[in-house]
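[1] can't give you the sequence, but here's the structure:
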């Protein structure tokens, strides 16, 4: 192999390895200072670092077979991701969808068409504009009998569509204007706190701190069953999800890219999530299609860890085939 090509591949491998080690920065730099913020931004791209490592090792192995021994390091991103929620060995009892509908979108038709073929009990909407909310209302909210709508002409707008009552609705705002909408649902006679959330993108240190603090505080806030869902602006390798994980708020959704939606999310990152407390477990996870937004929606199935006494109302839609 040509010396220059070998040098370039060695540099690519070194950079890829450095990238795959970035999630460990939470141990190296546990504070929320500027360095931790910068490292966290680069930590999001783990699948691409794995691709770069695998490619460079494979090509280097053509002339130096010892590089094959380094190839298994490609699995590192799956080991450093924040821990997923427990997988339930029981049928799905609740289906939650998260959809960032984009502040510039006006027509919910694509979202509602997908929900007709892939039903849900709860739909959390972020970047909900008044125009989009008006079109939803004209379509009878897609058949959902309950809704909490706080639309805005700016990205903080939030909404929840539900097939069951939403009790004790409360809207909260942080110092940066990001909203989270809290309510309560009942599943088989047991109460669950449901929080729709959309922190600011962490493109500045103060926004990075606010995002991590919000998820940490939500995870710490109660010992009751809890679902946190929305555009979290955080990947499974983000310090924000590690902050939530330390207090047992774990993701049901996976690492598949959801933003940007171009190219079916092939070159994106996964930032739209459903998180649950230990009383709940996951049954399935699914990424949705293009709904006209710059995000792809996600759909997750939930179940209790142990079976409560069932009521007749509130059955879950079926999981995907």
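    Cool, the structure landed. Computed from a prediction, not measured in an experiment: that's the story for all the values here.

[2] Please count neighbours and contacts with C-alpha atoms only from this point.
    OK.

[3] In this structure, which residue is most central in space?
    residue 273 (2.1 Å; Cα atoms, centre = their mean).

[4] what about it, which SS state?
    Under DSSP: H, G, I helix; E, B strand; the rest coil, the three-state class of residue 273 is strand.

[5] Equivalent analysis for residue 69, please.
    helix.

[6] show me what contacts residue 142?
    Contact analysis of residue 142 by Cα atoms under 8 Å, 6 or more residues apart in numbering lists 112, 136.

[7] For stretch 247-262, which residues meet the burial criterion?
    Judged by neighbour count using 16 or more other Cα atoms under 10 Å, the buried positions of stretch 247-262 are 247-261.

[8] From those residues, pick the one nearest residue 171.
    residue 249 (20.7 Å; Cα to Cα).

[9] May I ask you to name the longest helix in the chain?
    Ranked by residue count, the top helix of the chain under DSSP state H comes out as helix 3-21.

[10] picking up where we left off before, when you check the buried residues of stretch 247-262 against the strands, which ones overlap?
    Counting by DSSP state E, the buried residues of stretch 247-262 place 250-251 in strands.

[11] The buried residues of stretch 247-262: which two are farthest apart?
    Using Cα to Cα, the two most remote members of the buried residues of stretch 247-262 are 247 and 261, lying 31.0 Å apart.

[12] let's bring in a second one:
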């Protein structure tokens, strides 16, 4: 007689509860982290680390949207509400980024480009092709070295015969301003640091403009943070002091300002006292500086700011040219007032 052995399958516990528990525990930790980061950004004017967190606001929003989706998937409504509140706090910093609108007059249009080319960048042909793609009336080069300046002069002297060039071979703060149009007046000036900025006044189609190129120190550690803020504040004071002057011209400020529009410190230069705002067409958060050229790993540090009597009609962020920055090109025109 043969004994038959019957094996009974031992029921196994489903894995989903364990996976859910594992994922949810880490999601809660991330929500706590988001709350802390969001609250710290409210004090960004007080410390360079908190300013860095404010400059990383886009990344915090991406984290918040991801957590919102996970909370919704798990039906954790209270936690979802916490993430939503954090997103609402961050959203308020993006409201001023939309274009201010207004109609251009249709005459006196000017195109200005700015590019932080990186002082060690030897690919002059690439960054010149990029910055000249839109055939700007004026372009500003930052981190300009003597070698780069010589090559730029050789390639652009016929199309851009008017220039103010201050190269720097020992640091990263050389600057050059190149124009198709003759200067009515020009000035090289320094603010809180021994870093040259350039102001040029010129006429395009019968309309006079003031163009300023500038580049403050990066806000690394307390000293850099204080220096960058002082640079922006002193530049704002310089412009505000001239508001009621005879030379109160439509103004375009371009440069690597080492601050994003969603940091509270951006208002040191873009505010109602100076009557400057970011040149934009619609809503725009495209990075101009990258750690790695992927959207979440970039920041918008390079800007064109325009006075209230101007309207931005076009804007382009350039491509990779051997620098960690991307160029910014804007076309602006006088605002039509009814």
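    Yep, it's here. In this text the structure is predicted, and so the values were computed from the model without any measurement.

[13] Would you agree residue 215 of the first structure falls within a helix?
    Yes. Applying three-state DSSP, one finds residue 215 of the first structure inside a helix.

[14] Just to check, it is in contact with residue 240?
    Yes. Here residue 215 of the first structure lies in contact with residue 240, judged by Cα atoms under 8 Å, at a distance of 6.5 Å.

[15] did I read that right, residue 193 of the first structure in a strand?
    Yes. Checked against three-state DSSP, residue 193 of the first structure lies within a strand.

[16] ok, now how distant is residue 58 of the second structure from residue 253 of the second structure?
    Between residue 58 of the second structure and residue 253 of the second structure the distance is 24 Å, computed by Cα to Cα, to the nearest Å.

[17] who's more crowded, the two?
    residue 253 (24 against 21; other Cα atoms under 10 Å).

[18] Quick check: the aligned residue for that one in the first structure?
    Alignment note: residue 253 of the second structure maps to residue 228 in the first structure; criterion TM-score structural alignment.

[19] All the strands of the stretch 151-300 of the first structure, residue numbers only.
    Taking DSSP state E, counting those that start in this stretch to define them, one finds strands in the stretch 151-300 of the first structure at 158-162, 167-173, 179-187, 190-197, 226-231, 250-251, 272-276, 280-287, 298-304.

[20] so who does residue 103 of the second structure touch?
    311, 335-336.

[21] Need the buried ones from the residues you listed selected in ChimeraX.
    To isolate the buried members of the contacts of residue 103 of the second structure in ChimeraX, using 16+ other Cα under 10 Å:
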select :311,335
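
[22] Tabulate the contacts of residue 103 of the second structure (a markdown table), appending distance to residue 37 of the second structure.
    Formatted as a markdown table, the contacts of residue 103 of the second structure follow (distance: Cα to Cα, whole Å):
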| residue | distance to residue 37 of the second structure |
| --- | --- |
| 311 | 35 |
| 335 | 40 |
| 336 | 43 |
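
[23] I want to check the contacts of residue 103 of the second structure in the first structure. Which are still in contact there?
    Contacts conserved in the first structure for the contacts of residue 103 of the second structure, counting by both residues aligned by TM-score structural alignment, their matches' Cα atoms under 8 Å: none.

[24] picking that back up, and the residue nearest to the centre of the first structure, what's its match in the second structure?
    The alignment partner of residue 273 of the first structure in the second structure, by TM-score structural alignment, is residue 303.

[25] Run a quick check on that match versus residue 278, I expect a contact.
    Yes. Using Cα under 8 Å, residue 303 of the second structure is in contact with residue 278, at 7.1 Å.

[26] which one in the first structure is aligned with residue 119 of the second structure?
    Aligned partner of residue 119 of the second structure by TM-score structural alignment: residue 103.

[27] Now its match. Nearest residue, chain neighbours left out?
    residue 127 (4.9 Å; Cα to Cα, 6 or more residues apart in numbering).
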